[in-house]
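Novice: Mind looking at a prediction? Sequence and model below.
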Amino acid sequence: MRISIIGCGYLGAVHAACMARLGHDVVGIDVDAAKVAQLSDGQAPFYEPDLDDLLTELENTGRLRFTTDMAAARGSEVHFICVGTPQKRGENGADLRYVDAAVEALAAYVSPGDVVAGKSTVPVGTAARLAEVITAAEPHATLVWNPEFLREGHAVADTLGPDRFVYGVPDGSEEHPAVAVLDRVYETPLATGTPRLVLDYATAELVKAAANSFLATKISFINAMAEVCEATGADVSRLADALGLDDRIGRKFLNAGIGFGGGCLPKDIRAFMARAGELGADQALSFLREVDAINMRRRIRVVELTRELCGGTLMGQRIAVLGAAFKPESDDVRDSPALSAAAQLQLQGAIVTVTDPQALANAAKRFPELPLEPDLEATLHKADAVLLLTEWKQYRDMDPHTVKALVSAPRILDGRNVLDPAKWRAAGWTYKGLGRP
C-alpha cells in the first residue's frame, strides 16, 4: 500500500520505518528539514535500539523516503498523523496546535476513499472535531483513530508486533470500510494473532489515556508503599514480589524508585485530568493528582537520602549521578527524574557530575548548567556518593570492588532498586535503596 506519515519525530520515524519493513511504500513528511535530511541519510535523530539498523536495511529498497513537502502525501491510500501533543505551557492540558496544523495541511491532498489515521495521543473528543476538517475537504475520505502503544527502547518491536490494535471509526462498526483498509496495513501482525478492537472515536481515544493513567497509578502505588516501608522497616522489593504473585495484580510496573518521567506518562495524566475537568468529570480523576504528587515526591526523596548518605550536608560533596535519560535504552530526557534530582542537588551546594551512555547531548540542552561527563570512570573519580538513577545495564552490572577503588567514599544510593544490597555491603559500601531497610 502507499502510505504517508505526517510528523517524523519519535513516533512517526519509527512508524514510517516499520510500515516500510512490512512491505508498504512509505513517505514521511515533516516540517523540520534537518530531521528529514538525517532520516534520508538512514540515521534516526534520536536513540532507539534497532531503528538505525532498520533504516539502513531499508535504504536500498526504495520503499521509504522523507520530505518536507506535504504534497507528497497525494496518492497515498492511508495517511498517519504522528505529530506531538506536548503539555501546554503553564497548563495541564495538551497542546493540539501541531495535530490541528497537520490535519489542516494534509486535508488539501486527501482523495476519495483515503483513510486518515490519527496515532497521536489526544484528549477525548479530538477525533470527532478533526473528522469534520477531513470530510469538509473530501466527503469520501474517513478519519479513524488508531492510538499507539509504544515503549521507548522497544518501539520497533512494539510496532512490528504490538499487543493489540485499536481502530476508532465513526460508527464503531466492524463493517465500516476503513476497518478493511487498516487490516490491509497491518496484515502481517494480524496474521500472527494480534488482537484487534473496533471502537467508536471516544472509546479509542480513552484507551491510550486510561492505559497510561493506570500504569502511572501502579508505579505511584508501589512508590507510596516504599514510603510506608521506610517508616516501618519493611522491604518494598520483597513486598512487590509478594504482590506480583497475585495474577490480578502482576509484577510489572511494581518497581519502586525515583518515579516515572518521559514525554508520555506525566503529560498524559495531566492532560487527562484537564480534559475531565472540561467535561465536568474532574472528580472521577481526582486520584490522578495524588498519583502525580507521589511521583514528584520521589525526586525530593532522592535529595533527602543523598544528604543522609553524606552525613547531613550536601555542601561541597562530590556526587556522581549515573543516568540522565528518564529510562534506559533511550536518549529522552523529557521530565527526567534523574536530571531533576541532579539539578536540585546542585542547587543545594553539591558538586554534581552526570553521566549517561546516550542522553548527554539532550541533557545539555535541558540543563546547560549541569556538568556532564561521558566517561563513567571519570564521573566516579573521587565521588563522595554515587547515585544510580537510570538503570542502564552497565550500571546494574558494575563491580562494587572496582568502583570502590575509584571513589573517595563508598556510599551508593540505588534509586531504581536494581543492585544487590548484600553484594555491595559485603564489598564495604554504605548502600541505600528506596523503601528498603
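Specialist: Structure's in. What do you need?

Novice: going forward, measure contacts and count neighbours with C-alpha atoms only.
Specialist: Noted.

Novice: residue ranges of the helices in the stretch 251-400 of the chain, please?
Specialist: Using DSSP state H, counting those that start in this stretch, the helices of the stretch 251-400 of the chain run over 265-278, 287-309, 337-347, 360-366, 376-380, 393-396, 400-404.

Novice: closest to Thr126 out of these?
Specialist: For these, the distance to Thr126 is smallest for helix 265-278, at 10.6 Å, taking CA to CA.

Novice: List the buried residues for the closest one?
Specialist: For helix 265-278, the neighbour count (16 or more other CA atoms under 10 Å) marks Leu265, Pro266, Lys267, Asp268, Ile269, Arg270, Ala271, Phe272, Met273, Ala274, Arg275, Ala276 as buried.

Novice: Next: stretch 179-193.
Specialist: Val179, Val181, Leu182, Asp183, Val185, Tyr186, Pro189, Leu190.

Novice: Might you report the residue contacts of the last one?
Specialist: Counting by CA atoms under 8 Å, 6 or more residues apart in numbering, Leu190 touches Asp183, Arg196.

Novice: and the helix of greatest length in the chain with helix 287-309, angle?
Specialist: Longest helix of the chain, by residue count under DSSP state H: helix 201-232. Between the axes of helix 201-232 and helix 287-309, defined by axes from the mean of the first three to the mean of the last three CA atoms, to 10 degrees, the angle is 30 degrees.

Novice: Beyond the host helix or strand of Thr56, next helix or strand please.
Specialist: The secondary structure element spanning Thr56 is helix 51-58 (assigned by DSSP states H and E). Secondary structure here is assigned by DSSP H and E; on that basis, the next helix or strand after helix 51-58 toward the C-terminus is strand 64-67.

Novice: same for that following strand, what does it pack against?
Specialist: Applying 3 or more CA pairs under 8 Å, 6 or more residues apart in numbering; DSSP states H and E, one finds that strand 64-67 contacts helix 10-21, strand 25-29, helix 33-40.

Novice: A further structure is provided below for comparison with the first:
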Amino acid sequence: MNPSLQKLDVHPLRGELYHELHSRPFQVLSCPARVTHIALLTSPEQRRTQFRHLQKLHRLLGFEPPVREVSCYEKDFGTLRIRREMHMEFASYTFINRRDAEADPFEATGISHLPEGWLEDLAGQVVAAFHLDLKQVEHGPDEDLQQVRPWFEGLRLVGSSPQEGAARVWGSFRLHSDGFGRFMVFNRQMSDSQLGRLTQRLVEIETYRLMSLLALPLAREISPQLADMDQQLADITQALADNHDIDEPRILARLTDIAARIEAFRAHSTFRFSATRAYHQLVLTRLEELREDELSGHLTITEFMTRRLTPAVKTCESVGDRLEDLSRRVDRASDMMRTRVELAIQSQNQELLSSMDRRSKIQLMMQHTVEGLSVVAISYYLIALLKIGLDSAYDSGLHFDKSLALGLAIPVVLLAVWLSIRRIHRRFIRMARKEK
C-alpha cells in the first residue's frame, strides 16, 4: 500500500494553488465562428450586479443559472457559448456564435443572438469591445487581402502571419461604425486547440493594450502641472543656494503646498501607472507568443504595438518617474529649509543664553553688593540691640566701660553676621547642585 497524506499537515491553500494554473483554460474553437469580446471596468458592487445579470441570462435562455461566482466561468448554450473572466479591475465577456457561419463578416457577430436588451443592461464601463471573424481558408495571401479590405471600412490594416504561417490575422486597431473593433482570422492549418489559443492571445493583446493606455490621459493632464511645480522648486532651490535673505515661513509654506500637490498626484496615479507597466508587459509577452511572420507591405501586430503603444507607455513611466523625482527634491529642499531654520534658532538661542549669562553676572554682582549691605545693616541693628543691653546692665549697678565693650563687640558682630550669611549662601548652592 502506498503511503497517504492524510496524517500530514497539508497547507489549506494547496488545492487552490493547484487550481490556479487551470482557472483560465484556453478555449477550443472550430472554424467558422463569430467572436465578440467585451471588457468592462467594474467596482465590487458592479461585479455583484453583473453576476446577477449573468444568472438572468441563463434563465432567459432556459438554463439553470450558476449559484457561485468564479474567476472564470464558461457555458455552452448550443450555438452560443459565453465565457466570463474576472480580473483585478475589470471583467471580460467572450461571446461565440457558431450559428451564422455563412453570413457576411461582422454582419452576424458573437452577440447577435443574445436576448434583446440584456447586453445594454450590463453594469460597468466598457473599455474594450471588438469582433473577431474566424474563417477556414485555403487561399493565398493576396486573395486574403482582397477578401479583407471591404470589411474594415477602408481603414488602414495591420496584418501578420502568426504561428509560422499557420494563419493570417488582419485588424485595424480602430473603432468602426458600429462602435466595435474588428479582427479577421484566416485559419490555414491550425487545430481547434491552436486556433483557440491564437484567438485568446489576440483578445488579450487588444484588451491589455487598451487597459495599459488608460494612464495616458492622466499623464498628459499631470505633466504641465509638474512642469510648473518643477520651476517653482528650482526658484526656491536657487534662492537657497544664493543665500539671500528669504522669508522662511513663506518658503516653507510654498514647499508644503508643492509637497501636498505631489502626494495628491501620486495617490491618484500610482496604481494607474503601475497597472500600465503590468499590462504592457503582458502585451509584450503575448506578442512574443504569436511568433509572427511579416506580410508584404503591412506592419505586423508586434511592429505596430512597438511603434505606437511603447511610446505611450514610456510617457506614463516618465511622468511617474518625474513625480518620484520631484517628491525627493521637495524633501531635500525641505530638509535644507529646516536646517536653515534650526541654525537660525540655534543662533537666537545662543544670543539669548549670552544675554542671560550677562544678566546673571550682573545679578550676582548685585547680590554680592546686597550681601555686603545686609551684613552692615544686620550688624548695625544687632549692635544697637547690644547697646541697649549694655545700658540696662550698667544702670542696674554693673560698672564697666560701655564704650570699650561696645567697640570690642562691633567687629565680633560683623564677623558673626558675615559668617552666618556665607553659611546660608553655601547651603543654597549645595541645594541647587543637588537639583541638577
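Specialist: That came through, no problem. Computed from a predicted structure; not experimentally measured.

Novice: TM-score for these two?
Specialist: Comparing the two superposed chains by TM-score structural alignment, normalised by the length of structure 2, the resulting TM-score equals 0.28, with 174 aligned residues with a CA RMSD of 5.7 Å.

Novice: mind putting the helices of the stretch 251-400 of structure 1 in a markdown table, distance to Lys432 of structure 1 included?
Specialist: Conversion of the helices of the stretch 251-400 of structure 1 to a markdown table gives the following (distance: least, CA to CA, whole Å):
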| stretch | distance to Lys432 of structure 1 |
| --- | --- |
| helix 265-278 | 26 |
| helix 287-309 | 8 |
| helix 337-347 | 16 |
| helix 360-366 | 26 |
| helix 376-380 | 17 |
| helix 393-396 | 15 |
| helix 400-404 | 14 |
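
Novice: Out of these, which is closest to Lys35 of structure 1?
Specialist: Taking CA to CA as the criterion, Lys35 of structure 1 comes closest to helix 360-366 out of these, the separation being 15.2 Å.

Novice: Give the helix, strand or coil label for Gly159 of structure 2.
Specialist: Under DSSP: H, G, I helix; E, B strand; the rest coil, Gly159 of structure 2 falls in the strand class.

Novice: do you know how far it is from Arg182 of structure 2?
Specialist: With the distance defined as CA to CA, to the nearest Å, Gly159 of structure 2 ends up 12 Å from Arg182 of structure 2.

Novice: now Glu289 of structure 2
Specialist: From Glu289 of structure 2 over to Arg182 of structure 2 the distance is 21 Å, taken as CA to CA.

Novice: same deal with His268 of structure 2?
Specialist: Between His268 of structure 2 and Arg182 of structure 2 the distance, using CA to CA, works out to 33 Å.

Novice: again with Val330 of structure 2
Specialist: Look at Val330 of structure 2 and Arg182 of structure 2: by CA to CA, they are 48 Å apart.

Novice: cool, Gln238 of structure 2 as well?
Specialist: 55 Å.

Novice: Between those two, tell me which one has more neighbours.
Specialist: For Gln238 of structure 2 versus Arg182, the count of surrounding residues by other CA atoms under 10 Å is larger for Arg182: 22 against 12.

Novice: Skip the chain neighbours and tell me the closest residue to the more buried one.
Specialist: Spatial nearest neighbour of Arg182 of structure 2, excluding adjacent residues (CA to CA, 6 or more residues apart in numbering): His131 at 4.9 Å.

Novice: I'd say the one you found and His37 touch.
Specialist: Yes: the pair formed by His131 of structure 2 and His37 meets the contact definition of CA atoms under 8 Å, at 6.4 Å.

Novice: since we're on Arg396 of structure 1, how many residues are nearby?
Specialist: 16.

Novice: sorry, back to before: residues that sit against both of Gly159 and Arg182 of structure 2, list them.
Specialist: In terms of CA under 8 Å, 6+ apart, Gly159 of structure 2 and Arg182 are both contacted by the residues Gly171.

Novice: next structured bit after the host helix or strand of Val99 of structure 1?
Specialist: Taking DSSP H and E as the definition, Val99 of structure 1 sits inside helix 97-107. The C-terminal neighbour of helix 97-107 of structure 1 among helices and strands, as given by DSSP H and E, is strand 115-118.

Novice: helices or strands up against the helix or strand just after that next one?
Specialist: On the C-terminal side of strand 115-118 of structure 1, the closest following helix or strand by DSSP H and E is helix 126-137. Counting contacts by 3+ CA pairs under 8 Å, 6+ apart, the secondary-structure elements packed against helix 126-137 of structure 1 are helix 97-107, strand 142-145, helix 201-232.

Novice: Highest mean neighbour count out of these?
Specialist: Taking mean count of other CA atoms under 10 Å as the contact definition, the stretch among these with the greatest mean neighbour count is strand 142-145, which reaches a mean of 27.

Novice: Does that strand pack against any helices or strands, and if so which?
Specialist: Counting by 3+ CA pairs under 8 Å, 6+ apart, the elements that strand 142-145 of structure 1 packs against turn out to be strand 115-118, helix 126-137, strand 165-168, helix 201-232.

Novice: If I take the longest one and helix 265-278, what angle do their directions form?
Specialist: Regarding helix 201-232 of structure 1 and helix 265-278, their directions subtend 120 degrees when assessed with the same axes, to 10 degrees.

Novice: What residues sit buried inside the next helix or strand after helix 201-232 of structure 1?
Specialist: As assigned by DSSP H and E, the chain's next helix or strand after helix 201-232 of structure 1 is helix 236-244. Residues of helix 236-244 of structure 1 classed as buried: Val236, Ser237, Leu239, Ala240, Leu243, Gly244 (neighbour count, 16+ other CA under 10 Å).

Novice: Just the angle for helix 236-244 of structure 1 relative to helix 201-232, thanks.
Specialist: If you take the same axes, to 10 degrees, helix 236-244 of structure 1 sits at 130 degrees to helix 201-232.

Novice: Just name whatever secondary elements helix 236-244 of structure 1 is in contact with.
Specialist: In this structure, helix 236-244 of structure 1 makes packing contacts with helix 201-232, judged by 3+ CA pairs under 8 Å, 6+ apart.

Novice: what packs against the helix it packs on?
Specialist: In this structure, helix 201-232 of structure 1 packs against helix 126-137, strand 142-145, strand 165-168, helix 236-244, helix 265-278, helix 287-309, with contacts taken as 3+ CA pairs under 8 Å, 6+ apart.
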